[in-house]
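Novice: sharing a model prediction with you, sequence too.
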Amino acid sequence: MKAIVKDKAEPGLRLMDVPEPSIGPGDVLIKVLRTGICGTDLHIRDYDAWAQQAVRAPLVLGHEFAGEVVETGPGVTDIAAGDLVSGEGHLVCGKCRNCLAGRRHLCRSTVGLGVGRDGAFAEYVALPASNVWVHRSPVDPDIAAIFDPFGNAVHTALSFPLVGEDVLITGAGPIGIMATAVARHAGARNIVVTDVSEYRLELARTVGADLALNVAQDTVEQGQRRLGLREGFDVGLEMSGRPEALREMIANMTHGGRIAMLGLPSRDFEVDFARIVTSMITLKGIYGREMFETWYAMSVLLERGLDLAPVITGRYPYRDFDAAFDDAAGGRCGKVILDWTA
């Protein structure tokens, strides 16, 4: 089968013929229909410092996907050939304290699909049935392919109650844009989104931001005044991983404000812990999705009218993966999709 592979310990990717994966008891074989390009995939293509530490070539990339079940292994009873599915890309041990307590998203032995083992940028992918999410309601395959990052957005945005709250979202990448749509759907009062890309700020406006603020030109404090906020933001969703973004968020939170942090910094940096203490601000780290409560919430949000279509801005046949990766890396985009049926 064809697959996009990090074949050597150097920058670049190749489209190669690789063996089709086999399945055993409890496994599911899936014909891939669509995949989404993630920032992780861009790091692996560039073979930066993180990728050099995290991956070993040869490796089939990809963890955002939707596909059709073609075969199930012995013991799989609730998934059938023909089902449209997505995959939870965090494979857990099932034996540690957190796994046994039903907190699989906190497993210390998590292995990432397309990072620690061969992934879904291929014509077929195999997964344990426990990592397969069946779409019981109709969903466009393009949307089903981005359930992984959509789950990051939902997990982050719904970490704290949003009804009637003033929300600050720092970082208008695809996940920040999806979080904006979720916050609007969930009943936030005012939503301010910050970035330095006018293209992505416009996407944020499209999905419901009350104010999309270019922080190269204006400050968050100025945004507060523009909306008439007197005491700061109730909820912060930090999606950028940028030191200056978190610092400005902390400086503009109300007393007792709550911050969910998904953006992954590239280095250590200082924050104003005195402000965090004296303002009694809550910081919560977010990684991945809660299995599978977040997935249930995602499906329900879509069933009740949440529209993610504006987030997808690029669609390419998988053979044009180089152009698709360039598009995703360029910054003037939302989510970029590879079509494995074209």
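Specialist: Received it, and whenever you're ready, just let me know what you need. All values reported here derive from a predicted model rather than from experimental measurement.
Novice: contacts, neighbours, all on C-alpha from now
Specialist: Fine.
Novice: what segments of the stretch 1-150 of the chain are strands?
Specialist: Using DSSP state E, counting those that start in this stretch, the strands of the stretch 1-150 of the chain run over 2-6, 14-17, 27-36, 59-60, 64-72, 84-87, 90-91, 111-112, 124-128, 132-134.
Novice: what's the local residue count around Glu221?
Specialist: When neighbours are counted by other C-alpha atoms under 10 Å, Glu221 registers 14.
Novice: hmm, back to that, quick one, which of the strands of the stretch 1-150 of the chain gets closest to Gly334.
Specialist: strand 27-36 (10.6 Å; C-alpha to C-alpha).
Novice: between the strands of the stretch 1-150 of the chain, which gets nearest to Ile312?
Specialist: It's strand 27-36; of these, that one is closest to Ile312 (C-alpha to C-alpha) at 9.4 Å.
Novice: rewinding a little: dump the strands of the stretch 1-150 of the chain to JSON lines, plus distance to Met253 and mean neighbour count.
Specialist: What follows is those, written out as JSON lines (distance: least, C-alpha to C-alpha, whole Å; neighbours: other C-alpha atoms under 10 Å):
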{"stretch": "strand 2-6", "distance to Met253": "43", "mean neighbour count": "23"}
{"stretch": "strand 14-17", "distance to Met253": "46", "mean neighbour count": "15"}
{"stretch": "strand 27-36", "distance to Met253": "34", "mean neighbour count": "26"}
{"stretch": "strand 59-60", "distance to Met253": "42", "mean neighbour count": "24"}
{"stretch": "strand 64-72", "distance to Met253": "33", "mean neighbour count": "24"}
{"stretch": "strand 84-87", "distance to Met253": "36", "mean neighbour count": "27"}
{"stretch": "strand 90-91", "distance to Met253": "32", "mean neighbour count": "22"}
{"stretch": "strand 111-112", "distance to Met253": "34", "mean neighbour count": "16"}
{"stretch": "strand 124-128", "distance to Met253": "42", "mean neighbour count": "23"}
{"stretch": "strand 132-134", "distance to Met253": "37", "mean neighbour count": "20"}
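Novice: let's bring in a second one:
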Amino acid sequence: MKALVKERAEPGLWLTDVPEPQIGPGDVLIKVLRTGICGTDLHIRSWDGWARQAIRTPLVIGHEFVGEVVETGRDVTDIAVGDRVSGEGHLVCGTCRNCLAGRRHLCRATVGLGVGRDGAFAEYVALPASNVWVHRVPVGLDIAAIFDPFGNAVHTALSFPLVGEDVLITGAGPIGLMAAAVARHAGARNVVVTDVSEERLELARKIGVSLALDVSRRSIADGQRELGLREGFDVGLEMSGSPVAMRDMIANMTHGGKIAMLGLPAQEFPVDWARVVTSMITIKGVYGREMFETWYAMSVLLERDLDLAPVITGRYPYRDHEAAFADAASGRGGKIILDWAA
């Protein structure tokens, strides 16, 4: 089968033939239809410091996908051939304290699809049935392909109550944009999104945020004044991993404000902890999705007409992966889809 592979320990990806994956008694074989390009895939392609430490070559990359079940193991009873499915890309041990307590998203032995084992940028992918999400409610292929990052957005956005709250989102990348859509849908009063890319801020406006703020030109405090906010933001969603963004967020929170932080910084940076303490700010780290509570929330949000279409800005046949990755790496658009049925 064709697959997009990190063949060698150097920059680049290679479209090549690899053996079709074999499944065990508890596994499912899936014909991949579409995939989404993630920031993780960009890191692996560029072979940066994180990738050099985390990846062992050769490796089929990719973890955002939708496909159709073509084979099930003998012990699989609740998934059928022909089902349209996506996959939870964090494979957990099932035996640690958190897994046994039902907190699988906190498993310390998590293995990432397309990072620690062969992934979904291929014609077929195999997964344990316990990691397969069957789309019981109709959902378009493009949206189903990005359930993994959509889950990150939902997990982060719904970390704290949003009804009637003023929400600040730093970072208008694809996950930040999806989080903005979720916050609006969940009843936030104002949703402010910051970035330095005018193209991405325009996508935020299409989603319907209260204010899309170019922080290279105006401050978050300016945005507060424009909206008539007197005491700061109630909820912050940090999606960029930028030290400046995190410090600015803390400086613009109301007393008792709550911050969910999904953006992953490249290195340590100082934080005004005195402000955090004296303003009684809560900061919660978020990684991945709650399995599978977040997935239920995603499906219900879409069932109730949450519109993610503006977030998807490009679709390419998988053979045009170089152009697709260049688009994704430009920092100007939203989610980029690879079509494996084209």
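Specialist: Cool, the structure landed. Here the structure is a predicted model, which is why all the values come from computation and not from measurement.
Novice: circling back: which one of the strands of the stretch 1-150 of the first structure lies closest to Asp118 of the first structure?
Specialist: Asp118 of the first structure lies closest to strand 59-60 among the strands of the stretch 1-150 of the first structure, at 4.6 Å (C-alpha to C-alpha).
Novice: what about the closest one, how far off from the second structure?
Specialist: Here the mean offset of strand 59-60 of the first structure against the second structure after fitting is 0.3 Å, by mean C-alpha distance after the TM-score superposition for the first structure.
Novice: ok, back up a step: nearest to Gly331 of the first structure, out of the strands of the stretch 1-150 of the first structure?
Specialist: Taking C-alpha to C-alpha, strand 27-36 is the member of the strands of the stretch 1-150 of the first structure nearest to Gly331 of the first structure, at 15.2 Å.
Novice: what range in the second structure does that closest one sit on?
Specialist: Mapped onto the second structure using TM-score structural alignment, strand 27-36 of the first structure spans residues 27-36.
Novice: mean deviation of the matching stretch from the first structure?
Specialist: For stretch 27-36 of the second structure, the mean distance to aligned residues of the first structure following superposition is 0.2 Å (mean C-alpha distance after the TM-score superposition for the first structure).
Novice: now that stretch, how far from the centre of its chain.
Specialist: Remark: stretch 27-36 of the second structure is offset 18 Å from the chain centroid, using C-alpha atoms, centre = their mean, to the nearest Å.
Novice: how about stretch 228-242 of the second structure: buried residues?
Specialist: Buried residues in stretch 228-242 of the second structure, counted by 16 or more other C-alpha atoms under 10 Å: Gly232, Phe233, Asp234, Val235, Gly236, Leu237, Glu238, Met239, Ser240, Gly241, Ser242.
Novice: quick check: which element contains the nearest residue to the last one once chain neighbours are set aside?
Specialist: Residue nearest to Ser242 of the second structure in three dimensions, not counting chain neighbours: Pro265, with 6.2 Å by C-alpha to C-alpha, 6 or more residues apart in numbering. When secondary structure is defined using DSSP states H and E, no element contains Pro265 of the second structure, which sits outside every helix and strand.
Novice: and Pro265 of the second structure? What does it align with in the first structure?
Specialist: For Pro265 of the second structure, the residue aligned by TM-score structural alignment is Pro265.
Novice: tell me, how many residues neighbour its match?
Specialist: Pro265 of the first structure has 12 nearby residues by other C-alpha under 10 Å.
Novice: next one: Ala101 of the second structure
Specialist: Residues near Ala101 of the second structure, counting by other C-alpha under 10 Å: 10.
Novice: quick one: map it onto the first structure.
Specialist: Using TM-score structural alignment, Ala101 of the second structure lines up with Ala101 in the first structure.
Novice: wait, the residue nearest to Ser242 of the second structure sits on Gly241?
Specialist: Yes: look at Pro265 of the second structure against Gly241 with C-alpha atoms under 8 Å: they come within range, at 4.2 Å.
Novice: for the residue nearest to the spatial centre of the second structure, what are its contacts?
Specialist: Residue closest to the average C-alpha location in the second structure (C-alpha atoms, centre = their mean): Pro149, at 2.1 Å. Going by C-alpha atoms under 8 Å, 6 or more residues apart in numbering, Pro149 of the second structure touches Cys38, Glu64, Ile175.
Novice: do Arg8 of the second structure as well
Specialist: Counting by C-alpha under 8 Å, 6+ apart, Arg8 of the second structure makes contact with Thr57, Pro58.
Novice: quick one: it and Arg52 of the second structure, what's the gap?
Specialist: Here Arg8 of the second structure is placed at a distance of 11 Å from Arg52 of the second structure (C-alpha to C-alpha, to the nearest Å).
Novice: next one: Gly151 of the second structure
Specialist: 27 Å.
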